[in-house]
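Engineer: coords below, sequence missing:
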């Protein structure tokens, strides 16, 4: 809010006074430099999902838990992580906190190699991303559940179960009255959680264009949504962000699930520990191999270390990392492993397959109105104000196929259904992978395309000086890619081939989404903030001109998924409905690589829910409590059942209180 920052400045001043007593003084309590010889659970990856798993599993004092994270702690860059606005102005992409992956040259993108930033730090991509917190729709989640058939545990992935897990992970705070009025923000509190570790809220600062967004969407025929968080995730709205409104800092997996924890003797987190392989007991049955150790390195691969596993290995390395660990461990497609020189341990054709991603491109206008980017570039007093720096782009909308194609949806759908055989993976990928692709393709074409679910996401961006952008992002691609390896050295990056725009339907949907973005920028009242279209510019009008321009501009929206898909084994599945890797007795995967279809939402919120649900399943299994098909499982709604420390669960991410300050003072006196 630019009109009156006095109250907000008082708040930020209060936060500054409290800063020396923030929980970061005690952050090293479960982060260690040395580990034990063995643990019950070894979690591979200390990113978004991994820290959820570590926190929840270690609530049970009868189990020991280790999290291994390839990246560092992030402490040396914590101020940049914590400041929401720095995601635009002091991006962490050029730092060691980013894996800095690249794709293979993409024919659909003019043979360009596209950047794929992923977080390499405790907290993973939740530490470096754009902070969007929205949700998939009930239709999408139930479509996933239906793909599992009568598989044991399938009910754990119904909308009711997933919705409960979504709410369990979060604490929702409405916007201030002033921000709500200027931004045109509406919400339904009952759709949100109230005691979870991750803060879901709104920035403390906004712009008139945010309020104009929903009005302009109505002008072009897109209805406003008053609650996309309860399962109907379409329409125009202002999304929540992962921001702690008590001090305007990023709320991410580390700050929510690790930093607030008291010391737990059964829980260790080791940073700068790159997992190279999962090792298996050679005496275990070939069809049901038992993992008995995890191999890792702390010096770039020169020295190989191992930690023994008593119960399970849980992969949480994300859509790139989890399939890569399986492949380097000898678990995956036979042809890929043979070509890479990795001995086959367990043939599983679906590993790394079914890769799907959101693809985006923006229309841009010049503007003579103040934007977040121009204020920051102006180097005025607001530039360093925590309230101003809490602003992130959050005006969004999800547009369905009817809004894009009108009465032509059925004809478009028929064309897609007639093309499935042209775009299935090569037979060398395995018949099961082909079957899985056709299953996902059919669900996308026949359950999602014709539903109210968004096919295009539209986003308003004001973080550039003198410019306003509207981004269009493809949500349900028919083009699927693959992640594989081409060497036997686990220090080598995996190969990322998203196969962007291989299917013509993806190009058509994205092109029409861009036309809608242009119409939106020309609609009342948003057009009053625009002076001239600068990209692609008014000369681009025909479909052919859009295509020529679009292919030079597309990039990832940073939401890859599905490379360890939860599907039947006969459809190239990697995990079953209990997240167990087929053919392995005690290895699970629990991260964004699991859902077999991509969602019309940014993936952060759904990945928190997936990790919460995974934790409940695992704890229920080992504590003798059967899964109930809801996220409550054995952990409850964030109340910390069975917590080993007696102080509650990871959900203790509450506003910093006076009593906590006293604890910090005590720590300063005796630890410094």
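Structural biologist: Received, thanks. Just so we're clear, the structure is a prediction, and the values are computed from it rather than from any experiment.

Engineer: drop to CA atoms for contacts and neighbour counts, all remaining ones
Structural biologist: Fine.

Engineer: what about the helices in the stretch 51-200 of the chain?
Structural biologist: 78-82, 86-89, 138-147, 159-168, 177-183 (DSSP state H, counting those that start in this stretch).

Engineer: Now distance to residue 206 and mean neighbour count too, for those helices, in CSV please.
Structural biologist: Below are the helices of the stretch 51-200 of the chain laid out as CSV (distance: least, CA to CA, whole Å; neighbours: other CA atoms under 10 Å):
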stretch, distance to residue 206, mean neighbour count
helix 78-82, 19, 19
helix 86-89, 15, 18
helix 138-147, 30, 21
helix 159-168, 26, 24
helix 177-183, 6, 17
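
Engineer: can you pull the contacts of residue 567?
Structural biologist: Counting by CA atoms under 8 Å, 6 or more residues apart in numbering, residue 567 touches 147-148, 436, 573-577, 596.

Engineer: gap between it and residue 588?
Structural biologist: 14 Å (CA to CA, to the nearest Å).

Engineer: same deal with residue 520?
Structural biologist: Taken as CA to CA, the span from residue 520 to residue 588 is 44 Å.

Engineer: Which strands or helices does the longest strand seen in the chain pack on?
Structural biologist: Scanning the chain for the longest strand, with DSSP state E as the assignment, gives strand 305-315. If contacts are counted by 3 or more CA pairs under 8 Å, 6 or more residues apart in numbering; DSSP states H and E, strand 305-315 sits against strand 38-44, strand 291-297, strand 587-589.

Engineer: Tell me the gap between it and the middle of its chain.
Structural biologist: 25 Å (CA atoms, centre = their mean, to the nearest Å).

Engineer: same thing with stretch 110-125?
Structural biologist: With CA atoms, centre = their mean, you get 12 Å for stretch 110-125.

Engineer: and here's the other structure:
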């Protein structure tokens, strides 16, 4: 059995950072096990290519939830990256840290060192922000953050003007002094290519002699000696392999796969595991529970002016933007579908925004099977205003179905399962219509296509967003951090309660979800986690 100082399960947003940081000094050997394959694929590297990877089993786990009563009984599609870079290789690249108060709330729940000012140095060290360095922004870090202000579709300006007329201020930087307001999203790209965690961290680390990365290596079980994790069992090319961790096993497999692997290894809710014939190594009822996710919906409009629909739908348009991208690395294919956006409060009495906005200068009412219809939009001028909740109160769970590592776990999302979540979404969709009704946008709109002008009563609006809402791909908290083993899975140093030699370092440790997209906070968690690990192995 080969031995490495650190064995990292998962090469996602956090795992890539860990591999780079833990190997940088040359003192420690690092093995990374990734269930997927290489990220050197055209549609992974091309930013708008995530429309092609949305259902692609070569790079995507393609999880499905259980039928959700909160979503009118619908089964929700949960894409998760199964590739070097994890979900950072197939996401929409919007670079949002979250509201500072989110992290202060983590700290105040008994997690010292996790307040915003504690984490700000990590965020700054990660960034190479095109807008330059400041007290809050970093320059020269591994992740290049692109300012898209001059690159987005001109229709974005109409959206920003209308949102201002509806009462929202213009915000040039959602990661700056304030989060509230509307503006153009910054994205994690560089020179027209996706800046995934693999590109920023793992690829440089792979050049070192003390780093080994195994792809197509599915971790099947954590190996324990008593209460200490000492290695990982994994399958690769049809054969079972084992590897030993001389110092620590680190799970960075994400909010679905980290709790799954713990449960398969006998760590989790005791009765559930016993019923599946799994011997208990350590009982903890929280593993897989406390699942939080952001849920969103789009309102779609037909416009009087050309949108990206007229560029991306016809064959000649595809040819044009394709040549533009291949030759110059510019144009629509070099960007995210989310051009503008913002944050607002559904109730002025709230201390911080509770809703996130997304503006898309195209529409996709008619979908194409097997593909997210970014590259095949509607044949009429259309655009969408989307939104998602920032801090939902609904909670779900992720539980293994069997003791077979290849069986997908049961995902119970429980979207809109609280009155609070329903009430704030109702207020939020009404505000979207308020934006659309402002002079800057009203003259542009021919009609509201989805849900349509016949949907007006509160009851109909609620039924509509139950039918049409879905995840915005930010599941967290299934191995949540906290000081009390009765309510959490890992301690503030990300060590699994009750066990030795084992940490979880990924978005599953978030005590609560953050206000915004989760990729930047996941990368930060990898950076912070590496600091904690290194401090214990000086």
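Structural biologist: Done, it's in. Since the structure is predicted, the reported quantities are computational estimates derived from the model, not experimental observations.

Engineer: packing partners for the longest helix along the first structure?
Structural biologist: Counting residues, the longest helix found in the first structure (DSSP state H) is helix 603-622. Identification of packing neighbours for helix 603-622 of the first structure by 3+ CA pairs under 8 Å, 6+ apart yields helix 48-57, strand 132-133, helix 159-168.

Engineer: Quickly note the distance from the equivalent of residue 95 of the second structure over in the first structure to residue 252 of the first structure.
Structural biologist: Following TM-score structural alignment, the counterpart assigned to residue 95 of the second structure within the first structure is residue 133. Note on residue 133 of the first structure: its distance to residue 252 of the first structure, by CA to CA, is 11 Å.

Engineer: Can you identify each of the helices in the stretch 201-350 of the second structure by residue range?
Structural biologist: Using DSSP H, counting those that start in this stretch, helices in the stretch 201-350 of the second structure cover 203-205, 254-264, 270-275, 309-312, 315-328.

Engineer: Buried deepest among these, which one?
Structural biologist: Stretch with highest mean neighbour count among these: helix 254-264 (a mean of 26; mean count of other CA atoms under 10 Å).

Engineer: Trace it over to the first structure and give me the residue numbers.
Structural biologist: Using TM-score structural alignment, the partner range for helix 254-264 of the second structure is residues 318-328.

Engineer: how far apart are that stretch and its match in the second structure?
Structural biologist: Averaged over the aligned pairs, stretch 318-328 of the first structure sits 0.5 Å from the second structure after superposition, using mean CA distance after the TM-score superposition for the first structure.

Engineer: outside of that stretch, which residues touch it?
Structural biologist: With CA under 8 Å, 6+ apart, stretch 318-328 of the first structure has contacts from 45, 275-278, 315-316, 332, 337, 342, 351-352, 483-485, 488-490, 494, 496, 560-564, 589, 591-593.

Engineer: Give me the subset of those residues that lies in strands.
Structural biologist: Using DSSP E, the contacts of stretch 318-328 of the first structure in strands are 275-278, 315, 332, 483-484, 496, 589.

Engineer: how about those residues, which pair is most distant?
Structural biologist: 278 and 496 (21.4 Å; CA to CA).

Engineer: what about these two, which has more around it?
Structural biologist: residue 278 (26 against 22; other CA atoms under 10 Å).

Engineer: so who does residue 251 of the second structure touch?
Structural biologist: Per CA under 8 Å, 6+ apart, neighbours of residue 251 of the second structure: 8-10, 258, 502-506.

Engineer: Which of those ranks first by neighbour count?
Structural biologist: residue 505 (34 neighbours).

Engineer: From what I see, that residue and residue 527 are in contact.
Structural biologist: No - Residue 505 of the second structure sits out of contact with residue 527 when judged by CA atoms under 8 Å, with a separation of 9.4 Å.

Engineer: who touches both of those two?
Structural biologist: residue 14.

Engineer: Make CSV from the contacts of residue 567 of the first structure and add distance to residue 665 of the first structure to it.
Structural biologist: Below are the contacts of residue 567 of the first structure laid out as CSV (distance: CA to CA, whole Å):
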residue, distance to residue 665 of the first structure
147, 53
148, 52
436, 57
573, 52
574, 49
575, 47
576, 48
577, 47
596, 48
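
Engineer: Which of these are still contacts in the second structure?
Structural biologist: Retained contacts for the contacts of residue 567 of the first structure in the second structure, judged by both residues aligned by TM-score structural alignment, their matches' CA atoms under 8 Å, are 147-148, 573-577, 596.

Engineer: What residue in the second structure is paired with residue 497 of the first structure?
Structural biologist: Under the alignment (TM-score structural alignment), residue 497 of the first structure maps onto residue 412 of the second structure.

Engineer: where's its match relative to residue 418 of the second structure, distance?
Structural biologist: In terms of CA to CA, residue 412 of the second structure sits 15 Å off from residue 418 of the second structure.

Engineer: and if you look at residue 229 of the second structure?
Structural biologist: For residue 229 of the second structure, the distance to residue 418 of the second structure - CA to CA - is 38 Å.

Engineer: now do residue 89 of the second structure
Structural biologist: Counting by CA to CA, the gap from residue 89 of the second structure to residue 418 of the second structure is 33 Å.
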